[in-house]
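Undergrad: Sequence and predicted structure are below.
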Amino acid sequence: MDELESIRQRKMEELQKSLQGRQFPASPITLTDNDLDQSVSKYPLVVVDCWAQWCGPCRMLSPVIDELASELQGKVVFGKLNVDENKMTAVKFGITSIPAMLVFREGKLVDQIIGAVPKQSIMEKLQPYM
């Protein structure tokens, strides 16, 4: 093994170790006003489902979000933010109707998905960011 190959191998091992430390949850994480910024910066691609307990369409969308979190584990992290309990985030991002999903890439808001849209539509909307 020459020196270049040795360096390449060592760098690959370092990269794999660093990625192992970053666990991608297989189910949505619960987010709050206090931890939203930290959470969206921790992972490369985060989708925040803004919902409320009284919202029928939000409850219809919930199992879809759960499925996507499992299917896209390692690529996308899904979070749930109750807008009734976390009003600062709703105001900050101009959430006026729910369900609404905020798409963050590398900690920056890059897109929104408004309404109870089908699973396939969510997948299509996320594809350019993966």
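TA: Done, it's in. Please read these numbers as outputs of a predicted model, since none were measured by experiment. Numbering: from 1, shown residues only.
Undergrad: alpha carbons only for contacts and neighbour counts from here, please
TA: Will do.
Undergrad: helix or strand for the residue most central in space within the chain, which one?
TA: Computing the C-alpha centroid of the chain and ranking residues by C-alpha atoms, centre = their mean puts Val46 first, at 2.1 Å. Secondary structure assigned from DSSP states H and E places Val46 in strand 45-51.
Undergrad: Show me the contact partners of that strand.
TA: For strand 45-51, the surrounding residues in contact (C-alpha atoms under 8 Å, 6 or more residues apart in numbering) are 40, 58, 65, 75-83, 90, 98-107, 129-130.
Undergrad: In ChimeraX, how would I select the buried members of these?
TA: Entered in ChimeraX, the line below selects the buried ones among the contacts of strand 45-51, by 16 or more other C-alpha atoms under 10 Å:
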select :40,58,65,76,77,78,79,80,81,82,83,90,98,99,100,101,102,103,104,105,107
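Undergrad: what about the strands in this structure?
TA: With strands called from DSSP state E, the chain shows them at 29-31, 45-51, 77-82, 100-105, 108-114.
Undergrad: Now that we have those strands, can you turn them into TSV and tack on distance to Glu3?
TA: Below are these laid out as TSV (distance: least, C-alpha to C-alpha, whole Å):
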stretch	distance to Glu3
strand 29-31	43
strand 45-51	35
strand 77-82	38
strand 100-105	36
strand 108-114	39
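Undergrad: let's bring in a second one:
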Amino acid sequence: MAAITNFLSKPPLSLSNTPKLSPPCLHSSFLVPFVTKEVKPLAAKLGTGRTHFMTKATAAPGTKKPVNDEKVQKIHSVEEFDEALKTAKNKLVVVEYAASHSYHSSQIYPFMVELSRTCNDVDFLLVMADESGKTRELCKREKIEKVPHFSFYKSLEKIHEEKGITQDKLMGDVLYYGDNHSAVVQLHLREDVEKLIDDHKADHKLIVLDVGLKHCGPCVKVYPTVIKLSRQMSDTVVFARMNGDENDSCMQFLKDMDVVEVPTFLFIRDGKICGRYVGSGKGELIGEILRYQGVRVTY
């Protein structure tokens, strides 16, 4: 969990506050298996003038057909890179910096290709660092020293980067920073929260509000689970998300709700907070949601 410091001691508005609940003995696994995390130095290779190119993803052992990576744009120069970011506008852009000699670049790339097929609201780019002098120049400008390296951009601004990454972490980052395709309601102002609550007073649906911060590791970690649950429980539960550091209105809402650690999940029904869960445990979160739906959970 990540702590939020210097919060006001102001009590919540008309919504009641409850302490952190004990985690239930319920577990779930949604993410793909881990791959070994390792990064390779580029310094020894970028100046060699090697001409090996990765035009297609390297297939995993036992794979019969090559990976079709047509949705991943290959970048060969600074000019192409800048134009790709400009063309994307406010869409999330995920850039992988790889190298032909890097085993781990070849292992993570097919997974990025799979994401490119399902995440139509995200642009995926590939830069082969040792392809040419132009790509080495781009890596130097972007201060890329090891591969695989992933950078995330929105509106021409770099918002996140990972120097070494696993499949589940990459998937979590893409979902967290490029979420325009899930059933999770995105809240950007305090007024958005109030409207959401008013909209669901009549149907008495449980609202699960995921409160976090933009660059909070545990918030990113649990978010794929939130997306999965939002699709599976859409008939009975409304899932929403707010990043407290998005603007002053969001941060004030966190203070008013006495949120001091993230991620915090607020459970709201009929305009009142009926409970909260602080943490990123997938099983514990599922158990708390079920409990507030009236399902008996054994502790």
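TA: Now that the structure is in, tell me what you want to look at. Nothing here was measured: the structure is a model prediction, and the numbers come from that model.
Undergrad: Quantify their similarity with the TM-score.
TA: TM-score for the superposed chains, counting by TM-score structural alignment, normalised by the length of structure 1: 0.75, backed by 104 aligned residues with a C-alpha RMSD of 1.3 Å.
Undergrad: Could you check how far Thr89 of structure 1 is from Asp33 of structure 1?
TA: Per C-alpha to C-alpha, to the nearest Å, Thr89 of structure 1 is found 6 Å from Asp33 of structure 1.
Undergrad: Neighbour count: those two, which is higher?
TA: Thr89 (19 against 16; other C-alpha atoms under 10 Å).
Undergrad: which one in structure 2 is aligned with the more buried one?
TA: Counting by TM-score structural alignment, Thr89 of structure 1 lines up with Phe253 in structure 2.
Undergrad: repeat for Val46 of structure 1
TA: That one, Val46 of structure 1, aligns with Ile207 by TM-score structural alignment.
Undergrad: repeat for Asp37 of structure 1
TA: Match for Asp37 of structure 1 (TM-score structural alignment): Glu194.
Undergrad: Next, count neighbours for that match.
TA: 12.
Undergrad: can you pull the buried residues of the helix or strand hosting Glu114 of structure 2?
TA: Assigned by DSSP H and E, Glu114 of structure 2 falls within helix 103-118. Residues of helix 103-118 of structure 2 classed as buried: 103-113, 115-116 (neighbour count, 16+ other C-alpha under 10 Å).
Undergrad: list the helices and strands it packs on?
TA: Under the contact criterion of 3 or more C-alpha pairs under 8 Å, 6 or more residues apart in numbering; DSSP states H and E, helix 103-118 of structure 2 touches strand 92-98, strand 122-128, helix 167-177.
Undergrad: still on that earlier bit, gap between the match of Val46 of structure 1 and Val260 of structure 2?
TA: For Ile207 of structure 2, the distance to Val260 of structure 2 (C-alpha to C-alpha) stands at 20 Å.
Undergrad: And Val93 of structure 2, by the same measure?
TA: Look at Val93 of structure 2 and Val260 of structure 2: by C-alpha to C-alpha, they are 31 Å apart.
Undergrad: Also Val113 of structure 2?
TA: 38 Å.
Undergrad: same check, this time on Asp270 of structure 2
TA: From Asp270 of structure 2 to Val260 of structure 2 the distance is 24 Å (C-alpha to C-alpha).
Undergrad: hang on, Ala240 of structure 2 packs against Ser182?
TA: No. Taking contacts as C-alpha atoms under 8 Å, Ala240 of structure 2 lies outside contact range of Ser182: 10.4 Å.
Undergrad: circling back: out of the helices and strands packed on helix 103-118 of structure 2, which comes closest to Glu80 of structure 2?
TA: strand 122-128 (10.4 Å; C-alpha to C-alpha).
Undergrad: Tell me the residues of structure 1 aligned with that closest one.
TA: Using TM-score structural alignment, strand 122-128 of structure 2 pairs with nothing in structure 1.
Undergrad: Next, count neighbours for Lys17 of structure 1.
TA: Each residue near Lys17 of structure 1 was counted by other C-alpha under 10 Å, and the total is 11.
Undergrad: Gly94 of structure 1 too?
TA: 9.
Undergrad: So which bit of structure 2 is the longest helix along structure 1 matched to?
TA: Secondary structure assigned by DSSP state H gives helix 3-20 as the longest helix of structure 1. Mapping helix 3-20 of structure 1 onto structure 2 (TM-score structural alignment) gives no aligned residues.
Undergrad: and that helix, what other elements does it pack with?
TA: So helix 3-20 of structure 1, by 3+ C-alpha pairs under 8 Å, 6+ apart, packs with no helix or strand.
Undergrad: Report the distance from that helix to the chain centre.
TA: Centroid separation for helix 3-20 of structure 1 versus its chain: 27 Å, with C-alpha atoms, centre = their mean, to the nearest Å.
Undergrad: Just give me the neighbour total for Val222 of structure 2.
TA: The burial count for Val222 of structure 2: 19, using other C-alpha under 10 Å.
Undergrad: so what corresponds to it in structure 1?
TA: That one, Val222 of structure 2, aligns with Leu61 by TM-score structural alignment.
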